[in-house]
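**Student:** Have a look at this prediction, sequence included:
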Amino acid sequence: MNDRMDVNRLLVEMRAIKQQTSAFGGPDGLAAKDRITGGEGLYESGKVKSPEFGDIMSQAVNKVNDVQQASSSMAEAYVRGDQNIDVTDVMIASQKAGVAFDAMVQVRNKLVEAYRDVMNMPI
């Protein structure tokens, strides 16, 4: 049951990131005329206010790194004999780190594939 809650928390975080990357906002988005004419708060000197792609990717990589470091430190504490660390917690943390890393690798692979597709497009 604890593992299921972690999956739900991951889904919530993914939805939050999706909303942050949306150029025109979420369900409470602006009217079409505001998007076209540059509604208040959406444009600043002709540019769309949204997080930079590089910033989002670096945050994601840093989050994966944090999960891996937490897993590693938990495993080291268990090996040292810390009574507060249970082997199931260590295994769950290890699996979380593995899933997070695999997801990051898949995103990287898709980005590389998209880049290659764009570069191979005829002009």
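**Tutor:** All right, it came through fine.

**Student:** rest of the way, CA atoms for contacts and neighbours
**Tutor:** Fine.

**Student:** Show me what counts as buried in stretch 61-74.
**Tutor:** Using 16 or more other C-alpha atoms under 10 Å as the test for burial, stretch 61-74 gives 64, 67, 68, 70, 71, 72, 74.

**Student:** Now do that stretch: everything it contacts.
**Tutor:** 85, 90, 93, 94, 96, 97, 98, 100, 101, 104 (C-alpha atoms under 8 Å, 6 or more residues apart in numbering).

**Student:** what about burial for those residues, which qualify?
**Tutor:** Neighbour-count burial (16+ other C-alpha under 10 Å) applied to the contacts of stretch 61-74 gives 90, 93, 94, 96, 97, 98, 100, 101, 104.

**Student:** Alongside the first one, take a look at this:
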Amino acid sequence: MTQIDINGLLAQMRTLSAQLEPNAAATPALGSGKPQDNFGNLLRQSIAGVAETQNTAQQMTASFERGDPGTDLPQVMLAVQKADLSFRAMTEVRNKLVDAYQNIMNMQM
């Protein structure tokens, strides 16, 4: 892994960490007119991120197959593995959501 890849990965991790931390000052007040992020929006953004990762990996693979200069095998393999991991994580989240939904639906009232 090159130094640039490590720095990019660290920057992404810091951005995600900052987004996940609860911050009372950044939370909009009720009635402020600003739409709040809800679970549906978060899910859409996550799916879009996975799709973008897969598209990037596919483009890098095609670029490497064409023999474009500047595209080396380690970068392509890293992008493909990152796309695979993000897809597997998304699948696991989906499975957990389906299980939770089924558990709720099977509860007796």
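**Tutor:** Yes, it's here. Just so it is clear, the model here is predicted, and its values are computed rather than measured.

**Student:** about what we covered before: and the contacts of stretch 61-74 of structure 1, which is closest to residue 49 of structure 1?
**Tutor:** residue 104 (25.5 Å; C-alpha to C-alpha).

**Student:** residue in structure 1 matching residue 31 of structure 2?
**Tutor:** When structure 1 is aligned by TM-score structural alignment, residue 31 of structure 2 is paired with residue 44.

**Student:** again with residue 83 of structure 2
**Tutor:** By TM-score structural alignment, residue 83 of structure 2 lines up with residue 97 in structure 1.

**Student:** Helix or strand: which one has that match?
**Tutor:** Here residue 97 of structure 1 sits within helix 87-119, counting by DSSP states H and E.

**Student:** just how off-centre is that helix within its chain?
**Tutor:** Here helix 87-119 of structure 1 is found 10 Å from its chain centre; the criterion is C-alpha atoms, centre = their mean, to the nearest Å.

**Student:** For that helix, list every residue counted as buried.
**Tutor:** In terms of neighbour count (16+ other C-alpha under 10 Å), helix 87-119 of structure 1 has its buried residues at 90, 93, 94, 96, 97, 98, 100, 101, 104.

**Student:** quick one: the first one from residue 33 of structure 1, how far?
**Tutor:** From residue 90 of structure 1 over to residue 33 of structure 1 the distance is 53 Å, taken as C-alpha to C-alpha, to the nearest Å.

**Student:** cool, the second one as well?
**Tutor:** Spatial separation of residue 93 of structure 1 from residue 33 of structure 1 under the definition C-alpha to C-alpha is 48 Å.
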